[in-house]
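# curious how this folds, go ahead:
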Amino acid sequence: MGSKSKENLFQMEGLESRNKKSRDNKVQSEEGRDRRPHAPFRSVTSLFSYFLENTTFHGLPRIFGAPFFLEKLFWVLAFLTCLGVFTYQGTKIVKDYISYPYSTRTDIITESSLDFPAVTICNVNMMRRSKLVDTRFEDLIELDGDATGDTDDYSFWFDQSFYERLGSENGNSNSSGTSGESDGTSSNSPETSSSPDDSQASGPQNLNGEFDFFESSWDDSSFDFSFYDTWEGITDENDWQAIYNQSQSPDFSDLRALLNPTQAELQEYGHQAEDFILQCSFDQRACSYRNFTTFQHSEYGNCFTFNGRTLEEPFNKTRRTGRTGANYGLQLTLFVEQPEHVGLLTAESGVKVSIHAQTEQPFPEDDGLTASTGQKTAIGVRKLNITRLGGLYGEECTKTGEGTNFSSETSSYTVNACLKQCLQDTLRKSCGCITDIRFGNYTQCSSLNPTQERCRQLVEYLYHSSNLECTCPISCSEESFRRTVSASLWPSTRYEVHLAKQLVSINSKIERIIADVEKTRQNVVNLVVFFEQLNYELNQQLAVYTVESLLGSVGGLLGLYLGLSFMSIGEIIVLLLGFLKIFGGKTLCSSCRSKSEADDKYSDRSKSQSTQKASDMNDYDEGTRRAPWYRSLVALATLFVFASMVVVVALVMLFELGVISINL
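A predicted model of the protein is given here:
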């Protein structure tokens, strides 16, 4: 009996416990249904309190939640200190970013093979003596023989037809030469036609207004037309005796300036590839003069380029090599034909060698090395690539030469080519003539023309003083070659015998010249161009700050000093929208009546709840479903945050590409 009543008691207690638990679950369900943690706020106080309780701004909750004044003061000082440090460092990062700093990275890139550079070779002698007979330069070679005291005419060694007629025409030629010399001496001898004295020289003078292209801002006070009237009294540009007598330059460079041969004359009178290039091999495989392209140079006559190509030609035409050392690369045996030299035009014997990129226009007069006769000249090269950022990063650069003074459909852009083209264009427009036949088939400037000579000297003076308006920025991508030159005596005495047999079988003219090792050394050049190593140096400019690094740096400072992320910006935006909603609710809210009813319902429900719960939750509404306007407000705020981020990133990208700019 006792046990049964005790069992009933336990059952009653269990039932009461289950009923109580069910009631609690029901209450919790109803409360959970009524509670909305993001319900509309009724006041600024409730909005700000909610913001402080949920924000990721770590400093603010500490400040407003501290129970003691000293603790509040501590967190205020800590927050302001971190905010100041963040502002200082963030400002420096942004300033650095908009100043476009860059760094230069140098790498050594090793490859199994490399594109072999283009090699341009020129005989330092412009035209051959044997080809100047019966031309407007014929008196020049006769004057050259008299001036050197050498009565031997080597022309017949190269021109069989001239040799056959030499006997019949020699008398007339001598008489003509004597008569010409007599006339020249009587009228233009050094005694009777000396150089202009100080009273005749033009000296420094102001040219403002004399030439149309001269600008008033240019300073010409230091310019001296010292050689303007050097050729006074000479009217015939082919009167070489008178020109020789009045020459003022010790190396006769002023005489060479009066030659002005055309491209057709240089092509015919200059040294020919089949005579100049005797032996050729590349990586120990035979090549010939047919593998060279020819162009005319105002100073060196015919020049020849190996492994060059135009922009229109395919890349597979370029020769590559996977071997290093002087036994490989390009090896040439060159015949300078020294008896064909005109002494008044050439003070040295040898070959000009220019090493450049395949599509670049060569300028042997500027960067050419001289390979001397009687020597083996070995040139070891190492490739160097330079890549520049350009734009707002450092000096302005160009990729294709657009917007510059350079224009060519066959050659790639270089600063040197652009400057030279600018000079020639200015001469052509201002003076009506040019001085370099590579830049067009125009009239060449003559020193005997006072107007042209005066204008030419002025333009060249302005060019060298950087006063011409030449737009020639550096190239964004540049390829050059560092050169190491070594030379040795060549050929040796014993090797010369074997060499002579080989060369005679190639060119019959050589048999008339290289009678011994001394003659061979006076006329033959051995040239080797090779890669020292199969690697190249890459100098690349890199931006110190990119968009990613800028955002990472600023974001890192935010997290380090303030404990924030970029998403915290959304909290600020929502807070501001909440303030707008409170103070301008009638404008932003499309259902103000629903809001009033929700507030009344909230008040009734709050009265029925316990005092503790009401005091804890009176800062925000928990019993009303989220209003449609509030859901729209949150959605718009989220879209606004992401749209703002997209706009910021887009502006930074446009700033990076140079579409927009900021002038500090």
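
# from here on, just use CA atoms for contacts and neighbour counts.
Fine.

# tally of neighbours for Ile582?
For Ile582, the count of nearby residues is 18 (other CA atoms under 10 Å).

# element containing it?
Ile582 is part of helix 568-583, with elements assigned from DSSP states H and E.

# following up with a second sequence; could you model it the same way so I can compare the two?
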Amino acid sequence: MPVIKTTLKEFAENTSAHGVNKLVTSKGWFIKLIWLVLFLGASSMIVYQVSRLVVNYLRRPATAKTTVVNKPLLFPSVTICNLNPVRYSKVKTDPALIELVGNLAKKMNMSLDAFPYDGTNEPPDPTYPEPANTTVEQILEEYSADFLMQLNAAGEKIVKSYSQKLESLLVSCSFAGKPCSADDFTTISNFDYGICYQFPNATNFPNGVLFHNAGPLFGFRLVLNIDQNEYIPFLTPGAGIRVRIHEINSSANLLEQGHSIPAGFETSIGVRPVVTVNLPAPFGTCDETNAFSDILGCQRDCLESAITRKCQCSRLISWELAFEANGEDSGSQSNQPCEKQHIGCIKEVIKRNQEGIIVCGCIHPCRKHTYEMKTSMTRYPSTHYDPALRYTLSQWIDQGKIYSVEESRKNILSLKVYFSDLEEKTIEEEEAYPFENLLSDIGGQLGLWLGISVFSVCEVVELLYLIIHNSLRGKKTQVLAFSSPE
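Sure, this is the predicted structure:
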């Protein structure tokens, strides 16, 4: 149509976009051809560059920003467990458990008569089992797993009565420069370490404790007696405690993330909180509900749910305190506690989980709170400190009972937990390529290759309006002309 052709020609002659007016105003076909090639080449580059920018934006990249803030800090939870889950004197009163230990002793060609072995009586017969397809370590690991499985099947009440009491474990305790006691701890249960103790408890410290000073003088100190004479023969390889430092009201995950502290040493742990904040979809994959403090809590919950479905029983009913401190619910629908007859089924589910057959689909929480730790150790007690420690022990354990320095180092350990500084590090994900950056980059490409700006886009809008207006009313009214930039 003549009207549309005239409108397009006027647009090409007056537009601010580079190169377009040259296609109309240039003299000679050769010059017009050169400008056409340049225009098409520039347009192709725009399409290529803009498509790459859009693809990069749709990837939703994220970048991590780290900030460090100095401020008063809330003291973490400290969970401790004796590496020996139950006392040997109690195991000997349980027919099923002592039979299992006795069978292991026979397999090892040893006798239980020498236990408890305290270094003064005759050691066990150091003979070895006959050669077999399995190593001694494999035998011990297998029996250890069976022992824990059978112990767990007995239920939390039995395990609690067999375990070492906090009053006999705790020699001395101080917190923020003040004495503390067994009343300041919460008792929790653990499938791997039996009965454990968590400090501080929510009753005496409902809002936690805010620290304004760093260093070991203002931290948490424990002196513990692990009582090696009560360690189960063959099944407790290490002497000490398992400790986990974690955020208040979060799961301890002692087996996976705990640290073993040996007897005969003073262990100092300086901590600094680290908060990690991840972006949810579409930037990443994380749980916005933060139902679990970390992915391990979700995996444990998944395992317990699989045991409940497959074995038609719940280990969490047998262990009433198992998730009390975590505030987590396994979603178990079984009202029957797991007992000895369920051990075979539970072992099969655990094996399937280890082989990756059970798919949990767990993802990390969007917010995770951990602690950086710097650990140092010294021998404890020192030779010249031992008399003072022995006096404390004699007052605490038995009037008149004197510990030798060897006995002290075999049974006693010291643990210090404190803030190494009052800085909290936050690692937070941010959108690396927001939409406004995409618009800016597209505008840069359009301006680079064709000189197109926002006003150039407005000219196109004006062109469309003129084409529609002149097409509909060109025959009846005066035709509107394209406005000149002048």
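
# care to give me the TM-score?
Comparison of the two superposed chains (TM-score structural alignment, normalised by the length of the second structure) gives a TM-score of 0.79, and 448 aligned residues with a CA RMSD of 3.8 Å.

# counterpart of Phe335 of the first structure in the second structure?
The alignment partner of Phe335 of the first structure in the second structure, by TM-score structural alignment, is Asn225.

# what sits against its match?
By CA atoms under 8 Å, 6 or more residues apart in numbering, Asn225 of the second structure lies in contact with 168-171, 411-413.

# of those residues - the most surrounded one?
Ile412 (29 neighbours).

# for the aligned residue in the first structure for it, which non-adjacent residue is spatially closest?
The alignment partner of Ile412 of the second structure in the first structure, by TM-score structural alignment, is Val524. Leaving aside its chain neighbours, Val524 of the first structure sits nearest to Phe335 (4.8 Å; criterion: CA to CA, 6 or more residues apart in numbering).

# what do you get for Leu564 of the first structure?
Leu558 is the one closest to Leu564 of the first structure (CA to CA, 6+ apart), at 5.2 Å.

# tell me the secondary structure at that neighbour.
helix (DSSP: H, G, I helix; E, B strand; the rest coil).

# helices or strands up against the helix holding Ile582 of the first structure?
helix 44-54, helix 628-657 (3 or more CA pairs under 8 Å, 6 or more residues apart in numbering; DSSP states H and E).

# packing partners for the last one?
Think helix 628-657 of the first structure. Looks like helix 628-657 of the first structure contacts helix 547-557, helix 568-583 (3+ CA pairs under 8 Å, 6+ apart).

# and Thr324 of the first structure, which of those helices is closest to it?
Relative to Thr324 of the first structure, the nearest member of those by CA to CA is helix 547-557, separated by 41.9 Å.

# and the lengthiest strand in the first structure, which residues are buried?
Longest strand in the first structure, counting residues (DSSP state E): strand 524-543. Neighbour counts using 16 or more other CA atoms under 10 Å place 524-542 of strand 524-543 of the first structure among the buried residues.

# related to what we said a few turns ago, can I get the helices and strands packed on helix 568-583 of the first structure in CSV with distance to Ser549 of the first structure and mean neighbour count?
Below are these laid out as CSV (distance: least, CA to CA, whole Å; neighbours: other CA atoms under 10 Å):
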stretch, distance to Ser549 of the first structure, mean neighbour count
helix 44-54, 30, 16
helix 628-657, 12, 14
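
# pipe those into TSV and attach distance to Lys581 of the first structure per row.
Formatted as TSV, these follow (distance: least, CA to CA, whole Å):
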stretch	distance to Lys581 of the first structure
helix 44-54	10
helix 628-657	9
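
# so what's the residue count around the closest residue in space to Val649 of the first structure that isn't next to it in sequence?
Excluding the flanking residues, the one nearest Val649 of the first structure by CA to CA, 6+ apart is Val547, at 7.9 Å. Other residues within reach of Val547 of the first structure, judged by other CA under 10 Å, total 14.

# residues contacting Val547 of the first structure?
Val547 of the first structure is in contact with 649, 652-653, 656, counting by CA under 8 Å, 6+ apart.

# coming back round to it: average distance between the longest strand of the first structure and the second structure?
Overlaying the second structure shows strand 524-543 of the first structure at a mean distance of 2.4 Å from the equivalent residues (mean CA distance after the TM-score superposition for the first structure).

# off-centre distance for that strand?
18 Å (CA atoms, centre = their mean, to the nearest Å).
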